[in-house]
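> Predicted coordinates and the sequence they were generated for:
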Amino acid sequence: MGIITLKRMKFHAFHGAIREEQLVGNTFYVTLTMRCNFGNATKEDDISGTINYSDVYELVKKEMQQRSNLIEHVAQRILDAVLDNFPVVRSIEVTVSKMNPPVNGEMEEACVTVSYPNR
């Protein structure tokens, strides 16, 4: 068993409850932390026993391209997609960060984290 973390994958996407966000878009970062069964990958240096980062990235990219009003919804969709497509994942934490969210003040980012199994 081991942990794979894919940190701060960057996307321009159109998530948000405000019309301007849906039209202009924003910068988002996604971080995944996955506890996985590596099988023989650690001993045999064989990618088939673990997760190909590129495949996970493409899956996250696909989910980020599908618009949502809430980053909570995006995070849950990513979590579900990873669990559905990568059976070696035993637990996962997904954080979606929206940079410079539209608030009446100054805020660097708003983040939502979902996990399975839920803690």
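Now that the structure is in, tell me what you want to look at.
> hey, let's count contacts and neighbours off CA atoms from now on
Noted.
> Residue nearest the middle of the protein, spatially speaking?
For the chain, residue 30 is the residue whose C-alpha lies nearest the centre (Cα atoms, centre = their mean; 4.4 Å).
> hold the first one in mind and look at this next one:
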Amino acid sequence: MDYIHVNEMEFYGYHGALAEENVLGQRFRASVSLAIELAEAGRTDDLAKTVNYAEVYDICQSIIEGEPRKLIETLAEDIAGTILKKFPSQVQGLKVVLIKPDPPIPGHYTSVSVEITRGRFE
């Protein structure tokens, strides 16, 4: 299987379990890896034989900059489900990593994140 990686997209959203997160908002970073057969696209140089990663970016942007959610797990599930639905014949599976670099919790750390893997299993 081949992969397309769309790395470290950054957006501003109003997600979180705490009220101030929904008012002040914060940065979010997302990376998406798509499991997809790329041989034909590589041989033919035909965009129709692959997934346009600009569309993947747009999906992530609309979800992360969209309706507030309490959990980043929900955002990751929404991203995965939307991509699988939009590209039913191309994307066989995917990994979504959603990073919250500045959560309002005390302590010293770089970020918190969730990583989910979803796919089409027979």
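Yep, it's here. Computed from a predicted structure; not experimentally measured.
> Got a TM-score for the two of them?
After superposition, the two chains reach a TM-score of 0.93 (TM-score structural alignment, normalised by the length of structure 1), with 118 aligned residues with a Cα RMSD of 1.4 Å.
> and the residue nearest to the centre of structure 1, what helix or strand is that in?
If you go by DSSP states H and E, residue 30 of structure 1 is part of strand 26-36.
> Show me what secondary structure element comes after that strand.
Defined by DSSP H and E, the subsequent element after strand 26-36 of structure 1 is helix 41-44.
> what residues does that next one touch?
Helix 41-44 of structure 1 is contacted from outside by 47, 48, 49, 50, using Cα atoms under 8 Å, 6 or more residues apart in numbering.
> do the same with stretch 93-104 of structure 1
Here stretch 93-104 of structure 1 makes contact (Cα under 8 Å, 6+ apart) with 26-34, 71-72, 74-76, 78-79, 106-116.
> so it matches what in structure 2?
Under TM-score structural alignment, stretch 93-104 of structure 1 corresponds to residues 95-106 of structure 2.
> What are the boundaries of the helices in structure 1?
19-24, 41-44, 53-65, 71-85 (DSSP state H).
> Just the buried residues of the last one, please?
In this case it means helix 71-85 of structure 1. 71, 73, 74, 75, 76, 77, 78, 79, 81, 82, 83 (16 or more other Cα atoms under 10 Å).
> I'd like those residues as CSV, with distance to residue 59 of structure 1 appended.
Below are the buried residues of helix 71-85 of structure 1 laid out as CSV (distance: Cα to Cα, whole Å):
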residue, distance to residue 59 of structure 1
71, 16
73, 15
74, 12
75, 12
76, 13
77, 10
78, 8
79, 10
81, 7
82, 7
83, 11
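> which one of those residues is nearest residue 64 of structure 1?
Minimum distance to residue 64 of structure 1 across the buried residues of helix 71-85 of structure 1 is 7.0 Å, recorded for residue 74 (Cα to Cα).
> Contacts only, for that closest one.
Residue 74 of structure 1 makes contact with 63, 64, 68, 96, according to Cα under 8 Å, 6+ apart.
> Distance check, the last one against residue 89 of structure 1.
Spelled out, it's residue 96 of structure 1. For residue 96 of structure 1, the distance to residue 89 of structure 1 (Cα to Cα, to the nearest Å) stands at 19 Å.
> Show me how far the match of stretch 93-104 of structure 1 is from its chain's centre.
13 Å (Cα atoms, centre = their mean, to the nearest Å).
> Sort out which residues of it are buried, please.
By neighbour count with 16+ other Cα under 10 Å, stretch 95-106 of structure 2 contains the buried residues 95, 96, 97, 98, 99, 100, 103.
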